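J.: I would like the atomic coordinates for the input below:
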Amino acid sequence: MFVGHETLAFALVALAAVHYGLGRERALALGVAAGLFAAIPDVDMAYAPLGLLTVHSADALAAANAFWGASTAVHRAVTHSLVVAPFAAAVFALAATRTHRHRALAGAGALALVGLTLAVSGVLGGAVMVLYALAGLAVAILARRRLDLGPRALAATALVGLLTHPFGDLLTGTPPDFLYPLPWHLLAARPQPFADPTLDLLAAFALELTCLWAGVYAYHRVSGTPLREPLHGRAAAGAAYALAALVITPPTLDVSYHFVFSVVAVGAVGVVEPTKRRLPDPASAAVTGLAAVTAAGVGYTLAYLLL
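T.: Below is the predicted model:
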């Protein structure tokens, strides 16, 4: 789950802003900021490409396993903590102010985060926290300058983005270390709602799609644009992906690449218009492509259950 983190945070904040009477532009700005902050915890994946250096063959599966294996060294720990998030949100908001005192406090807070992580997790954890802090500071400064958000708005949107992100990872891979750096763990293992590992994967895929649709709905609800306007009927062609259940090995969370890459490729339906030589507008491509992928996911799930 990568994009779903951002769209869920965007949806929650944008819809809440409209509900409490803020204007459309302000609500969208707050939602965008929350979405950007929600992307920050995954900076810990920057270490994962180093795993490719250990691969000595051209086998794609071996490379993928090395990539994800290296990611587990620091992924979903330092940056996915519900304990760290409130402190980090305050640091990011203070850093974007125009007051030297507040910036000094932000710098001290960032150094404290890095120092704590170094003490608890060593050099690798400390390096990841440096990336986390730099990414958060960059997003906060960008949101202040481009979206005209003040410290309170930045703190609130950062808090929503950072706190919601870990929960989106519950159904995939290693559970986040919610209480880092405390020695307790909320979850020892990933929840497995089904006895069938393929259904576990499909549940995680459904969660991602739900988060994406939440973002799409929120944007159209806040902007006042009808959702059906950018949606093209050719998205229904995605249902043909159900035939894939007859030819591909049932995917699991451990081996899912063949399913993920092929089902996401169905989204190209949103870009290709057979009757026109020009590309569709981005909104139509995104919504139609997402609808096609959703139809593909539903079709595959039904076919898998019936086989």
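
J.: switch to C-alpha atoms for all contacts and neighbour counts from now on
T.: OK.

J.: sec struct for the residue of the chain most remote from its centre, please.
T.: Using C-alpha atoms, centre = their mean, the residue of the chain lying farthest from its centre is residue 275. It sits 34.3 Å away. The three-state assignment at residue 275 reads coil, by DSSP: H, G, I helix; E, B strand; the rest coil.

J.: so how far is residue 192 from it?
T.: Counting by C-alpha to C-alpha, to the nearest Å, the separation of residue 275 from residue 192 is 45 Å.

J.: what of residue 151?
T.: For residue 151, the distance to residue 192 - C-alpha to C-alpha - is 40 Å.

J.: who has more neighbours, these two?
T.: Counted by other C-alpha atoms under 10 Å, residue 151 and residue 192 do not tie: residue 151 has more neighbours, with 18 against 15.

J.: can you list the buried residues in stretch 12-19?
T.: Of all the residues in stretch 12-19, those buried under the rule 16 or more other C-alpha atoms under 10 Å are 12, 13, 14, 15, 16, 17, 18.

J.: ok, the fifth one - contacts?
T.: Applying C-alpha atoms under 8 Å, 6 or more residues apart in numbering, one finds that residue 16 lies in contact with no residue.

J.: host element of it?
T.: Residue 16 belongs to helix 3-19 when assigned by DSSP states H and E.

J.: run the chain-centre distance for that helix.
T.: 12 Å (C-alpha atoms, centre = their mean, to the nearest Å).

J.: just give the nearest non-adjacent residue to residue 126, would you?
T.: Of all residues not flanking residue 126 in the chain, residue 118 sits nearest, at 4.5 Å (C-alpha to C-alpha, 6 or more residues apart in numbering).

J.: next, the structure of the following sequence, for comparison with the previous one:
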Amino acid sequence: MFIGHGLLAFALVAAVAARYTTDRRALALGVLAGAFATLPDVDMLYAPVGLLWADGGPLALAEGFWSASTVVHRAATHSLVVAVVAAPAFAAWARGGPSGLLGGTLLGALVVASFAASGFLGGLVVGAFVLGGLAITTVAARRGVPPLAVLPTALVGLASHPFGDLFTGEPPRLLYPFETTLLVERVPLSGDPVLHLLGAMLVELATFWLAAVVYLHLTDQRLSDYLHPTVALGLPTGGVALAVPDPTLSLSYPFVFTVLGLGAAIGVLVGALDRLRSRERHRPLAMALTALAAVTVAVFAYLGVYLAA
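T.: Now for the predicted structure:
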């Protein structure tokens, strides 16, 4: 889900910006929004600590990782309150001068408030969030993005992120640091845990396709030029995935790793075949889009077999 946050924000901002500016500038603004949309997951920096006490194979390591992540994950950095303060603060910082001082003060206040509300670890996470946002803002300024454009891109990126987490795990604390809770449980896509996970995967894949379509449109390219016949290998993968336990949110790794492993293998295969044939098309893009198509086919194939069983 980490990449999907950024791709969704990229697609939304780039598509809207293209109506008011050049395609190249729209792409740049989309990338900036995508960077801000990935920023809230900086709170996962603490999660690797869980690997230290995990004892066992890959599943135990994964469980330790995610258990540790829940200590601070989806709290301060996923808050809409924090987003509406941080976005204008980053934009003010980009302006420099008195505005920059005001922006820095607001960001410092966010760190202090998080220390007060969540202790040392919470303050540390928000501190990393602030530093990451300042780094993104600085790079954007050096690339010629005006401060006025930082505000909407940062706001869309930061505010859209928590809504992508509503289908998996615990719902974000949307009003942190306030105790008011808007959502107490994840949004169910189905009462069947397998269908719920498959639905969440398809939502994620939809964000990938949306970003791909927007990018290809703004660069005047066609999807068909980048798809390789090896996409068809996704069909038997749906059958192979039946050999692993039924995928659910609590036991998703065997299925997800099987499907994504297929996509990675097909992407590498496409790159190798293009190199052998000296194809002129952009290899990384052909590899990525063919892999994405194969994974999508595999998930639908598994879904079809599951529903028919």
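
J.: before we move on, the earlier item: residue 125 is in contact with the residue nearest to residue 126 of the first structure, correct?
T.: Yes. The pair residue 118 of the first structure / residue 125 is scored as a contact, 6.2 Å apart, by C-alpha atoms under 8 Å.

J.: burial of the nearest residue to residue 17 of the first structure once chain neighbours are set aside, as a residue count?
T.: Closest residue to residue 17 of the first structure apart from its sequence neighbours, by C-alpha to C-alpha, 6+ apart: residue 27 at 5.1 Å. For residue 27 of the first structure, the neighbour count with other C-alpha under 10 Å is 25.

J.: now residue 255 of the second structure: how far from residue 152 of the second structure?
T.: On the measure of C-alpha to C-alpha, residue 255 of the second structure and residue 152 of the second structure end up 38 Å apart.

J.: quick one, which of those two is more surrounded?
T.: residue 255 (21 against 17).

J.: that's a helix at the more buried one, yeah?
T.: Yes. Counting by three-state DSSP, residue 255 of the second structure is located in a helix.

J.: can you pull the contacts of it?
T.: Contacts of residue 255 of the second structure by C-alpha under 8 Å, 6+ apart are 241, 244, 245, 246, 247.

J.: let's go with 10 Å and repeat that
T.: Neighbouring residues of residue 255 of the second structure by C-alpha atoms under 10 Å, 6 or more residues apart in numbering: 238, 240, 241, 242, 243, 244, 245, 246, 247, 248, 261, 299.

J.: and of those, the nearest to residue 134 of the second structure?
T.: Nearest to residue 134 of the second structure among the contacts of residue 255 of the second structure is residue 261, at 35.0 Å by C-alpha to C-alpha.

J.: I'd say that closest one and residue 298 touch.
T.: No. Using C-alpha atoms under 10 Å, residue 261 of the second structure is not in contact with residue 298; the gap is 11.3 Å.

J.: what segments of the stretch 201-307 of the first structure are strands?
T.: Taking DSSP state E, counting those that start in this stretch, the stretch 201-307 of the first structure contains no strands at all.

J.: stretch 66-85 of the second structure corresponds to what range in the first structure?
T.: Aligned by TM-score structural alignment, stretch 66-85 of the second structure falls on residues 68-87 of the first structure.

J.: from the buried residues of stretch 12-19 of the first structure, which is closest to residue 286 of the first structure?
T.: residue 14 (19.1 Å).

J.: what number of residues lie near the residue nearest to residue 268 of the first structure when sequence neighbours are not counted?
T.: Leaving aside its sequence neighbours, residue 268 of the first structure sits nearest to residue 289 (C-alpha to C-alpha, 6+ apart; 6.1 Å). Counted by other C-alpha under 10 Å, the residues lying close to residue 289 of the first structure total 26.

J.: what's the match for residue 289 of the first structure in the second structure?
T.: Checking TM-score structural alignment: residue 289 of the first structure goes with residue 291.

J.: what's the match for residue 150 of the second structure in the first structure?
T.: Match for residue 150 of the second structure (TM-score structural alignment): residue 154.

J.: since we're on that match, how many residues are nearby?
T.: Neighbour number of residue 154 of the first structure under other C-alpha under 10 Å is 28.

J.: now it, nearest residue through space, not along the chain?
T.: Residue 154 of the first structure sits nearest to residue 93 (C-alpha to C-alpha, 6+ apart), 5.2 Å away.

J.: aligned partner of residue 107 of the first structure in the second structure?
T.: Residue 107 of the first structure maps onto residue 104 in the second structure, by TM-score structural alignment.

J.: pretty sure its match contacts residue 95?
T.: No. Between residue 104 of the second structure and residue 95 there is no contact under C-alpha under 10 Å: 11.2 Å.

J.: the more surrounded of those two?
T.: Counted by other C-alpha under 10 Å, residue 104 of the second structure and residue 95 do not tie: residue 104 has more neighbours, with 20 against 17.

J.: for the more buried one, give me its contacts.
T.: 86, 89, 90, 92, 93, 96, 98, 110, 130, 134.

J.: ok, for the first one, nearest residue in space, not its chain neighbours?
T.: Right, the one you point to is residue 86 of the second structure. residue 107 (6.5 Å).

J.: quick one: that neighbour from residue 165 of the second structure, how far?
T.: From residue 107 of the second structure to residue 165 of the second structure the distance is 24 Å (C-alpha to C-alpha).

J.: give me the more crowded residue out of those two.
T.: residue 107 (27 against 20).

J.: contacting residues around the more buried one?
T.: 82, 85-90, 93, 101, 113, 126-127, 129-131, 133-134.

J.: of the residues you listed, keep whichever come out buried.
T.: Going by neighbour count (16+ other C-alpha under 10 Å), the contacts of residue 107 of the second structure have 82, 85-90, 93, 113, 126-127, 129-130, 133-134 buried.

J.: can you find the partner of residue 243 of the first structure in the second structure?
T.: Under TM-score structural alignment, residue 243 of the first structure pairs with residue 239 in the second structure.

J.: and for that match, the neighbour number?
T.: 14.
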